[in-house]
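Student: Need coordinates for the below:
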Amino acid sequence: MFCPKSKGILYTSFTLVCMLVLIFTCYYWSQQLSHPISVKRISSCRGRSAQDTITPLSDNKTFIISAYLDHRENITRVLSIIQRLKVKQLYCWFCCSLYGNMSITVARINVGCHQKFPYSVADVLCLEPSNCDPKYVSIHWSPEGDIDQLPTFKIRNREPNTFFVEFTVCISTMFGNYNNVLQFIQAIEMYKLLGAQKVMIYKTSCSQLIEKVLQYYTSEGTVEVLLWPINEYLNISPNWHYMNDGKDIGYFAQLATLNDCIYRNMYRSKFVVLIDIDEIILPQKHQNWKEMMDDLQEEHPDVGIFLFQRFLFPVNTLYRTDAFNISSWTSIPGVNILQHIYRESLVQAPGKLIVDPRKVIHTTVHRIIKGLGKTKRVPLKTAFIQHCRTVNYPKLHKDHLIKERILWRYNSSLIRNVNKIIQNIIIN
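Tutor: Got it, this is the predicted structure:
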């Protein structure tokens, strides 16, 4: 349930209504999880194993992403995209590994934010039958059918792992034949300098040169790429809000990828960083994210969600200096963020997040709409987000901008590392 902010009596009344609706919704859906409605005896777990990031069901109105065991609620959470006004009922087909039974239960469909688009990200929630211990689940629009014809999804997170990494960065969507090569390399190298060990990217389309860069970082172990061909299944809108133009879903179904990234890293990363590739969280008082988050957690032990405020650094405004006009970079397509140190004075609302993924139930781009624990807005004196991108309005005069050179603290290491990547990937 997402309630926009307002002021005064209207806000109080609207908030109360939101709370009542949320309470009713939670109660209603809590009644929908049921005991098995059907148990079928089978000789072994069958079905065709789903291999892709997006798997369409035969109803052509439901698309399954991944299935995860949610230990906090003791349910199997199947992340999906559904046609929200037409998909009213789904069923969970569990393959019980202990007894060779196929146990079928009624699913609970929890629709996420949709901004009035016909399709929406959704959680298909499945209550696991007792004495079943399923490793795989199938989703179907009927309790009847042949298991051999259904795609089968491995239930991830059944056995929580110890943390493999401290920070994982989630880049939700790469699309539009993305070719901002220089800024991409700079961003990845900055994430590494700040403490990220893993960057996950959901890729729809990119240039050949970016593909080459991705292959390098993948072999290095820094980047994990998940193919996201959402445009092959749905008519994508470039907008967040529905424009009544026949589009199915907004902005390449970004909310689906963000939630998948959180659950995929729930037990393999201490923190998940939810930002775009043109954004960098820059600590003001610390050298890296670990030092910053250690202090923030010590000060706020009951907080698992940290909201960082953003400043826009317009690409339209350039800081001209020979120090960062590096000859080997001039032939590389993209933005050199070291030359864009002028920011707007006002904070860009809303912000972005670093979260403890085990404290998140469901997220949007800028806020957690269902989670465990409190949210803390991180003060600007501690850190801010540098958002370096092109703006649509006319170029601002430098007198109306603020010079912010905190990125230059990392310039020696950043230049050295970027030069290494360019030498290995592009020149060779």
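Student: contacts and neighbour counts: CA atoms only from here.
Tutor: Fine.
Student: And stretch 359-367, how far out from the chain middle?
Tutor: Distance, stretch centre to chain centre, for stretch 359-367: 9 Å (Cα atoms, centre = their mean, to the nearest Å).
Student: And the contacts of it?
Tutor: The contact list for stretch 359-367, computed with Cα atoms under 8 Å, 6 or more residues apart in numbering, reads 113, 254-255, 258-259, 262, 274, 304-305, 307, 350-353, 368-373.
Student: let's see 6 Å
Tutor: 255, 304, 351-352, 369-372 (Cα atoms under 6 Å, 6 or more residues apart in numbering).
Student: In helices, which of the residues you listed appear?
Tutor: Leu255 (DSSP state H).
Student: Same list, the contacts of stretch 359-367, but as CSV with distance to Thr204 and neighbour count please.
Tutor: Below are these laid out as CSV (distance: Cα to Cα, whole Å; neighbours: other Cα atoms under 10 Å):
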residue, distance to Thr204, neighbour count
Leu255, 14, 24
Gly304, 31, 21
Gly351, 25, 20
Lys352, 22, 24
Ile369, 26, 16
Lys370, 28, 14
Gly371, 29, 17
Leu372, 32, 17
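Student: could you redo the contacts of stretch 359-367 as a markdown table and give each row distance to Val360?
Tutor: As requested, the contacts of stretch 359-367 are exported to a markdown table (distance: Cα to Cα, whole Å):
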| residue | distance to Val360 |
| --- | --- |
| Leu255 | 14 |
| Gly304 | 8 |
| Gly351 | 17 |
| Lys352 | 14 |
| Ile369 | 9 |
| Lys370 | 7 |
| Gly371 | 4 |
| Leu372 | 6 |
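Student: what's the closest of the contacts of stretch 359-367 to Pro143?
Tutor: Closest approach to Pro143 among these (Cα to Cα): Leu255, at 28.9 Å.
Student: what ranges do the strands span in the stretch 1-150 of the chain?
Tutor: Along the stretch 1-150 of the chain, counting by DSSP state E, counting those that start in this stretch, strands occupy 38-41, 48-49, 55-56, 62-70, 75-83, 91-96, 101-106, 108-111, 119-126, 134-140.
Student: Output these in JSON lines, with mean neighbour count and distance to Asp294 appended to each entry.
Tutor: As requested, the strands of the stretch 1-150 of the chain are exported to JSON lines (neighbours: other Cα atoms under 10 Å; distance: least, Cα to Cα, whole Å):
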{"stretch": "strand 38-41", "mean neighbour count": "13", "distance to Asp294": "49"}
{"stretch": "strand 48-49", "mean neighbour count": "14", "distance to Asp294": "41"}
{"stretch": "strand 55-56", "mean neighbour count": "18", "distance to Asp294": "39"}
{"stretch": "strand 62-70", "mean neighbour count": "23", "distance to Asp294": "26"}
{"stretch": "strand 75-83", "mean neighbour count": "24", "distance to Asp294": "31"}
{"stretch": "strand 91-96", "mean neighbour count": "26", "distance to Asp294": "41"}
{"stretch": "strand 101-106", "mean neighbour count": "25", "distance to Asp294": "43"}
{"stretch": "strand 108-111", "mean neighbour count": "20", "distance to Asp294": "34"}
{"stretch": "strand 119-126", "mean neighbour count": "26", "distance to Asp294": "32"}
{"stretch": "strand 134-140", "mean neighbour count": "23", "distance to Asp294": "36"}
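Student: want to put them side by side, so please do this one too:
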Amino acid sequence: MINRFSPPPIHCQLWFANLRIPVVTSAIYHYSWRKKWGYTSDEFLQPYLITCPIRPANSSTNRTLIPKSVSLIETYCSNATNNLPIRYNQQFITKKEDFAVCVKGLDFMHTDISVRLVEWIELLYILGVKKIFFYQFDVHPNISKVLNYYQSRQLVQVTKISLPGTLPNLPGLRHSFLESHRPVKRQNEIIPYNDCLYNNLYSVQYIIPLDTDEIIIPLIHQDWSQLMTAVRKVSQTQEESHYASYEVRSVYFFDDVNYNDTNKPSAANISHTLGIPSYLHMLQHVYRSGTYLKVGWYAKSFFNTDHAVTIHNHILLNCFGRCTKYRINNTLAHVQHYRKDCVKELQKVCQNTYRKHILLDTSIWKYKAESMQKTSNVLTQLGLLTL
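Tutor: Below is the predicted model of the structure:
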């Protein structure tokens, strides 16, 4: 984050193991926000990615060496007052994994979502995710217990984060600040998402930013791998063989929607008949809005790490080359977003647009047996299952 909208030019000092003096190049700013979203004045910290072009360090062979560290300096001849080590792991990776999920800073000081979190994590693994990367502010002790359990099994990675600059970092004050300053919160979410991207740039093919109340469900295929194989096949053209992002449309699954008349039994009654425990929120809630959110609204995406430069919760911001996008048809997959109500921006139209027509959608039940068993086993081990 930078404390001005138009930062001044700066330079990079690239330090190499076999060179006595650093190589200096001009840094490049990549603005990681959209001007139309507002909050682009110097009053707000601005999210930027700073890149440092690497010139061939060996002029005779034109071979590009890998720097060991980098410093940012104001002018070409300035002395460095900072130095960051460079982590380059491509040389140790022989094959990319398919999927990794990135989760923005968890901020659940007083809300215990531990049971729902286990159900969500286990379903992601069933869908083919290899690892989940959590970023954390402050969480309930039971959430910490869940994250520690999966981290000890190397299935998740947890990175504790703070707010930059002079923004508050006392736990209670920070929570209140983020709740009352939503745009600032959204701008700061850019940092963990892109940290997740660059930590997995060479090891994972697709990065998927998700919140813990949403899941991408394939409607025809069994998992994400089968889904993306089919999507890549139907999306290929002479111009595009691999897109920078594959977007999935969202639909609401409201927490309070139940049908209680004789013709349409409640989801709770159906679930009880099928033996689904009441604590499995996603398997219990199988009524959704009959209206999908508009194309592009609050969508989620599979971001291709071969193309992504900077990412946002919903879209690619900058790419190597063009930011090409393919929209996955909602007959193939959709994002199931579990909420009490519509987002604030859609409150005025929520009742007539998204709550008026409700449909039964049991697509998630194809994972019922495996999800029930795995989730219940973990909850029992952690002592979180209240019988």
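Student: picking that back up, tell me which of the strands of the stretch 1-150 of the first structure approaches Ser237 of the first structure most closely.
Tutor: Once those are compared by Cα to Cα, strand 119-126 is nearest, at 11.3 Å.
Student: Give me the range in the second structure that that closest one lines up against.
Tutor: Counting by TM-score structural alignment, strand 119-126 of the first structure pairs with residues 45-52 of the second structure.
Student: Measure how far that stretch is from the centre of its chain, please.
Tutor: 19 Å.
Student: Ok, stretch 322-331 of the first structure next?
Tutor: 33 Å.
Student: next one: stretch 191-199 of the second structure
Tutor: So, by Cα atoms, centre = their mean, the centroid of stretch 191-199 of the second structure is 9 Å from its chain's centroid.
Student: Quick check: it compared with the first structure, mean distance?
Tutor: Mean deviation of stretch 191-199 of the second structure relative to the first structure after superposition (mean Cα distance after the TM-score superposition for the first structure): 1.8 Å.
Student: which residues in the first structure does that stretch align to?
Tutor: Going by TM-score structural alignment: stretch 191-199 of the second structure matches residues 256-264.
Student: before we move on, what about stretch 221-230 of the second structure?
Tutor: Stretch 221-230 of the second structure covers residues 286-295 of the first structure once aligned (TM-score structural alignment).
Student: Over in the second structure, tell me which residue corresponds to Leu193 of the first structure.
Tutor: Using TM-score structural alignment, Leu193 of the first structure pairs with Ile126 in the second structure.
Student: what do you get for Phe153 of the first structure?
Tutor: By TM-score structural alignment, Phe153 of the first structure lines up with Pro85.
Student: mind listing what the closest residue to its match other than its chain neighbours touches?
Tutor: Among residues not flanking Pro85 of the second structure along the chain, Ser69 sits closest, at 4.2 Å (Cα to Cα, 6 or more residues apart in numbering). By Cα under 6 Å, 6+ apart, Ser69 of the second structure lies in contact with 15, 84-86.
Student: out of those residues, which is most surrounded?
Tutor: Trp15 (22 neighbours; other Cα atoms under 10 Å).
Student: Please determine how far that residue is located from Val23 of the second structure.
Tutor: 7 Å (Cα to Cα, to the nearest Å).
Student: what's the answer for Ile54 of the second structure, then?
Tutor: Distance from Ile54 of the second structure to Val23 of the second structure, by Cα to Cα: 8 Å.
Student: Show me what counts as buried in the strand ranked longest in the first structure.
Tutor: When the first structure is parsed with DSSP state E, its longest strand is strand 303-314. For strand 303-314 of the first structure, burial by neighbour count (16 or more other Cα atoms under 10 Å) applies to 303-314.
Student: again with stretch 87-100 of the second structure
Tutor: 97-100.
Student: can you give me the helices in the first structure?
Tutor: So, for the first structure - with DSSP H - the helices run 8-30, 181-194, 208-220, 254-264, 289-299, 411-422.
Student: any idea which of those is most buried?
Tutor: Across these, averaging neighbours per residue (mean count of other Cα atoms under 10 Å) puts helix 254-264 on top, at a mean of 23.
Student: Specify the angle between that one and strand 75-83 in degrees.
Tutor: 170 degrees (axes from the mean of the first three to the mean of the last three Cα atoms, to 10 degrees).
Student: Need the contact partners of helix 254-264 of the first structure.
Tutor: Contacts of helix 254-264 of the first structure (Cα under 6 Å, 6+ apart): 121, 172, 357, 364.
Student: follow-up on the earlier one: which stretch among the strands of the stretch 1-150 of the first structure comes nearest Met293 of the first structure?
Tutor: The nearest among the strands of the stretch 1-150 of the first structure, by Cα to Cα, is strand 62-70 at 25.1 Å.
Student: Where in the second structure does that closest one align, residue-wise?
Tutor: Under TM-score structural alignment, there's no match for strand 62-70 of the first structure.
Student: before we move on, what about stretch 208-228 of the first structure?
Tutor: So stretch 208-228 of the first structure sits over residues 141-161 in the second structure, by TM-score structural alignment.
Student: Which residue comes closest to the alignment partner in the second structure of Trp408 of the first structure once chain neighbours are left out?
Tutor: Following TM-score structural alignment, the counterpart assigned to Trp408 of the first structure within the second structure is Trp365. If the residues on either side of it in the chain are set aside, Trp365 of the second structure comes closest to Leu283, at 6.6 Å by Cα to Cα, 6+ apart.
Student: returning to what we had before: who wins for proximity to Tyr216 of the first structure among the strands of the stretch 1-150 of the first structure?
Tutor: strand 62-70 (26.2 Å).
Student: Quickly note the distance from Ser376 of the second structure to His281 of the second structure.
Tutor: With Cα to Cα as the criterion, Ser376 of the second structure and His281 of the second structure are 13 Å apart.
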